[in-house]
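S.K.: all I have is the shape, not the residue letters:
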């Protein structure tokens, strides 16, 4: 992964970066890119509530890598993490719509209080820019397709509320204190290092895990719901471009980060089954199991990436089919490695 230098000719060795939630799925992929291309310092702040130490093990050999085990809900941890940092990538959050419905208090505490702490710490440390993980859940009950940044509806979950509040807070901190920000509304990100286990696992690693075990994947509803599935490298690309953009019109803005293509859950399951069947032909005979709709889910999601193309020069490289090929390969390779060493 990461053979394309999305930073162009920028010398990353002169920059110091903080990645909050760097032990998580998106964060650890971002760390991998920064270290591969010679970033001067890459610091991670994580409390390992949803991230994993195994996602950071490969980075321990880099002298430019540093780990702070701490919590964004603790302002002192945030202030310690931003010392000497130029760019903050704020990826730490408590994700999952179902989890927020079951436990709105903790979701609020992490996603709003933690975000505010990071804004305060970044302001006080005079960091150059904060790039943060926003969410497509902010569109709520807006039925307009494709989703455009300035048209949102009412939130459908506590998680969606917290992510919208993040956007409001970031804008206020820019207006009051001059803190530069760019918010990236992610659309259904998938790829290597995404956790397939647990009640709140994302659909793609869950489907892959079930199919490899010859178990019927559970599809919520009738499978006709659709999403704009976005490969992780496209997300890393957007983060790097956002962090380093010199376009004054591009900063202090919100952007959709997606591929701009709709795929139903039925189509997704078939794509995964076909790809995995090339490795294990028996998987071709696995059927799908249909369950009930999830609370807080929207029927369809599709992003307009016109704004990101125009202002950020964001042109995603990987289609869903190409991203799924890379993702399936990574899970199969990991499974083979486990069998060899077990």
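M.R.: Arrived safely. Everything numeric in this text was worked out from a predicted model, so none of it was measured.
S.K.: every contact and neighbour count from this point should use C-alpha atoms.
M.R.: Fine.
S.K.: flag every buried residue along stretch 166-175.
M.R.: Across stretch 166-175, burial judged by 16 or more other C-alpha atoms under 10 Å covers 166-167, 169-171, 173.
S.K.: can you put those residues in a markdown table and add secondary structure and distance to residue 198?
M.R.: Listed next are the buried residues of stretch 166-175 as a markdown table, based on DSSP: H, G, I helix; E, B strand; the rest coil; distance: C-alpha to C-alpha, whole Å:
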| residue | secondary structure | distance to residue 198 |
| --- | --- | --- |
| 166 | helix | 26 |
| 167 | helix | 29 |
| 169 | helix | 31 |
| 170 | helix | 31 |
| 171 | helix | 34 |
| 173 | helix | 36 |
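S.K.: second structure for comparison follows:
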């Protein structure tokens, strides 16, 4: 049986990944300290996985887990918030960079060779350079501790692959949305917060003028891409994962209002430090590898599914 380790597997993206891996019949181990994730995200599969409530910075424990010799390792564990990294830079660094290097080093020293070690980076590494779309070999300008650590960790991952004959790959997520994203966290994705505001008829705080653009991608396509990249023999280097389209916040709010039949109450505030103005992905490398999305009109179709999920979840409470 194929054995898979997912760090950060109780988080938004991690739990969606774990659920899909279980459907494929894999033996899945999850490590998550639940500081940003929730065990409730794994309700459907908790009896089918090995779950450890542990910090990835716990070296002794991570050595114990890594010794189980996995076919695939997905490293998603992170303090996944730009704002949190600005408030707590060193704590963020320990989780988002030091833990990655220590895992890679242990794999090297013990000569453990998973079929693929996949590190999850972020579009935040691109910063505010004006070139669009964002290309994997383009200029980067990480503006926050979060972005700096993501970039450093992806480069270290690739260096370990090149120097020590390890099969590694890194991916840069653009703006992911969908089921299991926590709208109650102040660090959550903007679409989950907008969804909560629409459900509760409450006010949404929009930082900036609303014309800033993002490449929003539905989580189901993110998960499909993660599994595709990890299991593809020829995947290497860095891959953007997005739809390759840019949408402003005001545009996406209008689309969402049309879907829900509701009007969002908006309170405009000044932009926050480290906020990126324009961003969307060049996904040609991923397409050349043979990847295809399931949601061709991903934004609208994804929002429709996300709204139905969110509305149904609220009614159950």
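M.R.: Thanks, I have the structure now. From a predicted model like this one, the values you see are computed outputs, not experimental measurements.
S.K.: rewinding a little: including distance to residue 157 of the first structure, could the buried residues of stretch 166-175 of the first structure go into JSON lines?
M.R.: As requested, those are exported to JSON lines (distance: C-alpha to C-alpha, whole Å):
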{"residue": "166", "distance to residue 157 of the first structure": "15"}
{"residue": "167", "distance to residue 157 of the first structure": "16"}
{"residue": "169", "distance to residue 157 of the first structure": "19"}
{"residue": "170", "distance to residue 157 of the first structure": "21"}
{"residue": "171", "distance to residue 157 of the first structure": "22"}
{"residue": "173", "distance to residue 157 of the first structure": "25"}
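S.K.: and the equivalent of residue 48 of the first structure over in the second structure, which of the three is it?
M.R.: In the second structure, the residue paired with residue 48 of the first structure is residue 34, using TM-score structural alignment. Following DSSP: H, G, I helix; E, B strand; the rest coil, residue 34 of the second structure is assigned to coil.
S.K.: so what's the residue count around residue 34 of the second structure?
M.R.: 16 (other C-alpha atoms under 10 Å).
S.K.: next one: the one 10 residues further on
M.R.: Here the number of neighbours of residue 44 of the second structure (other C-alpha under 10 Å) works out to 10.
S.K.: ok, now residue 54 of the second structure?
M.R.: By other C-alpha under 10 Å, the residues close to residue 54 of the second structure number 17.
S.K.: same question, residue 61 of the first structure
M.R.: Number of residues near residue 61 of the first structure (other C-alpha under 10 Å) recorded here: 8.
S.K.: and it, how far is that from residue 35 of the first structure?
M.R.: Per C-alpha to C-alpha, to the nearest Å, residue 61 of the first structure is found 10 Å from residue 35 of the first structure.
S.K.: tell me which stretches of the stretch 201-342 of the first structure form strands.
M.R.: 218-220, 226-227, 230-231, 253-257, 263-264, 289-291 (DSSP state E, counting those that start in this stretch).
S.K.: I'd like those strands as a markdown table, with mean neighbour count and distance to residue 311 of the first structure appended.
M.R.: What follows is the strands of the stretch 201-342 of the first structure, written out as a markdown table (neighbours: other C-alpha atoms under 10 Å; distance: least, C-alpha to C-alpha, whole Å):
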| stretch | mean neighbour count | distance to residue 311 of the first structure |
| --- | --- | --- |
| strand 218-220 | 18 | 36 |
| strand 226-227 | 20 | 24 |
| strand 230-231 | 26 | 20 |
| strand 253-257 | 26 | 9 |
| strand 263-264 | 18 | 26 |
| strand 289-291 | 14 | 41 |
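S.K.: out of those, nearest to residue 111 of the first structure?
M.R.: Distance to residue 111 of the first structure, taken as C-alpha to C-alpha, is lowest for strand 253-257 among the strands of the stretch 201-342 of the first structure, at 17.3 Å.
S.K.: with that, I have no additional questions.
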